[in-house]
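J.: got a predicted structure plus its sequence, pasted below:
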Amino acid sequence: MPELNGITVHPDCRHFRGDIPCRPNKEHGYQCANCPVYAPIEQRILIIKLGAIGDVIRTTPLLRRLRQEFPAAKITWLTLTPAILPAGEIDEVLKLDLPAVLHLQQREFDLLFNLDKDKEACALHDSIRAHQKFGYRLHPEYGVAWPSNALADHKFLTGVFNELSLQNQKPYVQEIFELCGFEFTGEEYVFDTHQDKGYDWSGLPTTGLRIGLNTGCGDRWTTRLWSDEKWVTLIGELQQAGYTPVLLGGLAEDERNQRLHAATGAAYLGTFPLEQFINLMYQMDAIVTQVTMAMHISIALRKPTILMNNIFNPYEFDLYGRGQLVQPDRQCVCFYRGTCKLGISCMEELPAEKVFAAVQASVPL
């Protein structure tokens, strides 16, 4: 190992930072020459998964397999949303920006996994040195996303042809594992509940099983939305049966949740920063949600998830045996569409009674 001014330095250690003291030095005063927690790096792994938040969350099961296969690896993750990742489980979390790109392009990795088809992610796949690369690269002639190797063919093709996507019967996490050369064996998400933050939830009801109702779905695919009338009916059925519904959502759902609170008396505590919202969801006994960020958080928190789906392939979602997926009684004809071909979304054909029955089956009183 190199010495600087006669002092031993271990740049190959997973704890070593180079720009600031490492955690063992900060907390215990250890130095490299006699450090009892020296952890030499055997593999250098880079994951490129930029966003959105939900997609980043549902990629975290890969960490479990990587730690199992390569326990002495240093894992670096490049993303647009570093705050959502469990920093304690990843050696280095980098936000996509120019300094991070310049830094990574001067390094070398043993394994590189690019799980995004964004052009910038594919360009990084091509420009960062690694002994083995998986996922997506740029087509050398046409500059579009292209499979890095044959392992990525299936996931690539289901993303560019709706017909193949409709035929797919593999959950997203299984597809990601296979793209990386692994067999998926039910690895759970790696996620922080933020329970250690000490948030004050004294405003939450303390009686009955709390059923979180995430009432929004973002503005990209509004065909997923359920009407206020349906939510009011579901809330009434939950209350009558002895459950305690709690309204959940962000700023986009605040007005709707205020209306639903006024109409039904269902608990609503307001909107919160992401980490606090995650911890609020952790206080629930089950979550009712459409396909949106809250769905990924609910699955990651290992909550029974009652998933309302219409426009996506239902095989894409793995609830890990907790909860149920419910769909409208009418067949949806708007696969991955933001507006309904027929004028009125088939989500209105999903009866509240059907969702209520799924809650009862998932978390019986």
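T.: That came through fine.

J.: contacts, neighbours, all on C-alpha from now
T.: OK.

J.: and the longest strand anywhere in the chain, what other elements does it pack with?
T.: Longest strand of the chain, by residue count under DSSP state E: strand 129-138. Applying 3 or more CA pairs under 8 Å, 6 or more residues apart in numbering; DSSP states H and E, we find strand 129-138 packed against strand 108-114, helix 119-127, strand 145-147.

J.: between these, which gets nearest to V56?
T.: For those, the distance to V56 is smallest for strand 108-114, at 12.1 Å, taking CA to CA.

J.: please enumerate the helices of the protein.
T.: Taking DSSP state H, the helices of the chain run over residues 23-28, 53-57, 61-69, 98-104, 119-127, 153-160, 162-167, 172-179, 228-241, 251-264, 274-282, 293-300, 352-362.

J.: please point out which parts of stretch 41-50 sit buried.
T.: Within stretch 41-50, the residues scored as buried using 16 or more other CA atoms under 10 Å are 41, 44-50.

J.: gap between the two ends of that stretch?
T.: 25 Å (CA to CA, to the nearest Å).

J.: what sits up against that stretch?
T.: 12-14, 56, 59, 70, 72-81, 96, 108-116, 121 (CA atoms under 8 Å, 6 or more residues apart in numbering).

J.: how about a cut-off of 6 Å?
T.: 12-14, 72-80, 109-116 (CA atoms under 6 Å, 6 or more residues apart in numbering).

J.: drop anything exposed from those.
T.: Of the contacts of stretch 41-50, these count as buried by 16+ other CA under 10 Å: 13-14, 72-80, 109, 111-116.

J.: how near is the nearest residue to R322 once chain neighbours are set aside to D228?
T.: Closest residue to R322 apart from its sequence neighbours, by CA to CA, 6 or more residues apart in numbering: P304 at 4.5 Å. Noted for P304: a distance of 23 Å to D228, by CA to CA.

J.: the structure to be compared is supplied as follows:
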Amino acid sequence: MKNILVIRFSSLGDLVTQDIAYRAFRYFYPKAHIVFLTSSTGRSLYSESNYFDEYIVYDRTNFINTIKLLGKYEFDIVFNSQCSSTSYFLEFFIKSALTLHQSGEWWQKLLRIKTKTKWHPELLEISGIEKIKINSYMRIQENSIIHLPHLQKKFEWKDNNKKTIAVAIGASQRWESKKWGDERYLELINMLTAENHIILLIGSKSEIDSGNKIESQNNAVINLIDKTSLSELKSVLAAVDLLVGNDSGPAHLAAGVGTNTLTLFGSTDVKHCVKFGGYAGSHEYLVATPKLKCQPCYKPRCPTKHECMEAISIEQTAQTIQYLLERK
């Protein structure tokens, strides 16, 4: 039996996009013992899948422990899809017959040499899988669509006679520039509840105050912020009709379970939208029109007056939501 290590401990959205690759790894190595070196987010995200037999959670505060856990194995193959300085450093402590990198060797990164990204079909071929078998697998359309494994659950708030919309009001604490703003979301939510839609607020601990503020001004809102695990959130998003939010992880999570999405873009490029990312469902985005000269700036905090997000109107957002609900 082969021992295989997969390395990826980046952001939620990036981890979601790896679903297609991880599913393929398991398909072509069904009897292998596959270990996933990841973050706590990665473990929660894929806990319902059969992709991995074991999880090693990378702990920045206890680097030695991570090395000890990796030292228990002699791996036949390592798929390093992280390709960061940390992952390259960890490789020095990993016993492996073959190590494959998705985006270049450590010395190429050190010298800032740009390399072609190797996607999972190429990595699988290098690992020893016949190209004809990989091509046959990839010709099946479903094998190129992200389908996050999740549990189907029934919820008290679900009403088949009403549309349910999850609203992700936040973004990571680093990316204040991605946020549309609590006041705009509140006005939008007031319009949606007036139309008898069910509204769920979702988010992390950093959005608790914003969620409480919105809930206090609209008691029809169901506030789930910081009240679900990542596994539970997948089930919630699979049960709603639409996710509306900023360019952040929840959009990828919702799309990953097949739910339609509307993403509001400001400081980042719309090329990151789930509309272009191999997801099932209908996905749209809104961005300042015409595009501003400073956009996209990729600055975590706007140095001016957040003009890009100010330009996305509440009325336009509500109209696009209606369009997507009709497509459900």
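T.: Perfect, I can see it now. Bear in mind the structure is a predicted one, so any value in this text is a computation, not a measurement.

J.: which of the buried residues of stretch 41-50 of structure 1 lies closest to A87 of structure 1?
T.: For the buried residues of stretch 41-50 of structure 1, the nearest to A87 of structure 1 is I47 (13.8 Å; CA to CA).

J.: and the closest one, what's its match in structure 2?
T.: Superposed on structure 2 with TM-score structural alignment, I47 of structure 1 falls opposite V6.

J.: with V291 of structure 1 instead?
T.: In structure 2, V291 of structure 1 lines up with D247, judged by TM-score structural alignment.

J.: wait, what's in contact with its match?
T.: By CA under 6 Å, 6+ apart, the residues touching D247 of structure 2 are 263, 265.

J.: 8 Å instead, please
T.: 171, 178, 263-265, 268, 273.

J.: including neighbour count and distance to T320 of structure 2, could those residues go into TSV?
T.: Output for the contacts of D247 of structure 2, formatted as TSV (neighbours: other CA atoms under 10 Å; distance: CA to CA, whole Å):
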residue	neighbour count	distance to T320 of structure 2
A171	22	21
K178	28	19
T263	25	10
L264	26	11
F265	27	14
T268	20	20
C273	21	15
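
J.: which of those are retained in structure 1?
T.: Among the contacts of D247 of structure 2, the contacts conserved in structure 1 (both residues aligned by TM-score structural alignment, their matches' CA atoms under 8 Å) are 171, 178, 263-265.

J.: show me those that map onto strands.
T.: Per DSSP E, the kept ones among the contacts of D247 of structure 2 map to strands at 263-264.

J.: tally up the residues packed near the alignment partner in structure 2 of V144 of structure 1, please.
T.: For V144 of structure 1, the aligned residue in structure 2 is L110 (criterion: TM-score structural alignment). For L110 of structure 2, the neighbour count with other CA atoms under 10 Å is 9.

J.: swap in K341 of structure 1?
T.: Neighbour tally, K341 of structure 1, other CA under 10 Å: 12.

J.: which ones are touching it?
T.: Counting by CA under 8 Å, 6+ apart, K341 of structure 1 has contacts 333-334.

J.: roughly how far does it sit from N279 of structure 1?
T.: Separation of K341 of structure 1 from N279 of structure 1 (CA to CA) stands at 38 Å.

J.: residues contacting the aligned residue in structure 2 for G236 of structure 1?
T.: Matched to structure 2 by TM-score structural alignment, G236 of structure 1 sits across from N190. N190 of structure 2 sits next to N218 when contact means CA under 8 Å, 6+ apart.

J.: still on that earlier bit, now do the longest strand of structure 1: distance to the chain's middle.
T.: Put simply, strand 129-138 of structure 1 sits 22 Å off its chain's centre (CA atoms, centre = their mean, to the nearest Å).

J.: in it, what's buried?
T.: 129-130, 133-138.

J.: got it, and stretch 224-233 of structure 2?
T.: 224-226, 230-233.

J.: again with stretch 148-156 of structure 2
T.: By neighbour count on 16+ other CA under 10 Å, the buried set for stretch 148-156 of structure 2 is 148-150.

J.: between those residues, which is closest to E284 of structure 2?
T.: Taking CA to CA as the measure, E284 of structure 2 sits nearest to L148 out of the buried residues of stretch 148-156 of structure 2, at 19.8 Å.

J.: give the aligned equivalent of that closest one in structure 1.
T.: Match for L148 of structure 2 (TM-score structural alignment): F191.

J.: right, and that match touches A300 too?
T.: Yes. Assessed by CA atoms under 8 Å, F191 of structure 1 is found in contact with A300 at 6.1 Å.

J.: anything in contact with each of these two?
T.: I57.

J.: tell me how many other residues crowd F89 of structure 2.
T.: Other residues within reach of F89 of structure 2 by the criterion other CA under 10 Å amount to 12.

J.: meant to ask about T185 of structure 1
T.: The burial count for T185 of structure 1: 9, using other CA under 10 Å.

J.: same thing with Y315 of structure 1?
T.: Neighbours of Y315 of structure 1 under the rule other CA under 10 Å: 15.

J.: now check it against structure 2: what is it aligned to?
T.: By TM-score structural alignment, Y315 of structure 1 lines up with K271.

J.: same thing with I211 of structure 1?
T.: Alignment note: I211 of structure 1 maps to I165 in structure 2; criterion TM-score structural alignment.

J.: next up, the contacts around its match.
T.: 197-200, 240-244.

J.: ok, for the residue most central in space within structure 1, nearest residue in space, not its chain neighbours?
T.: For structure 1, I57 is the residue whose C-alpha lies nearest the centre (CA atoms, centre = their mean; 1.7 Å). The shortest distance from I57 of structure 1 to any non-neighbouring residue, by CA to CA, 6+ apart, is to H296 (6.5 Å).

J.: give the contact list for that neighbour.
T.: 54-55, 57-58.

J.: now render these as CSV, adding distance to P86 of structure 1.
T.: CSV is the format used below for the contacts of H296 of structure 1 (distance: CA to CA, whole Å):
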residue, distance to P86 of structure 1
G54, 14
D55, 14
I57, 10
R58, 12
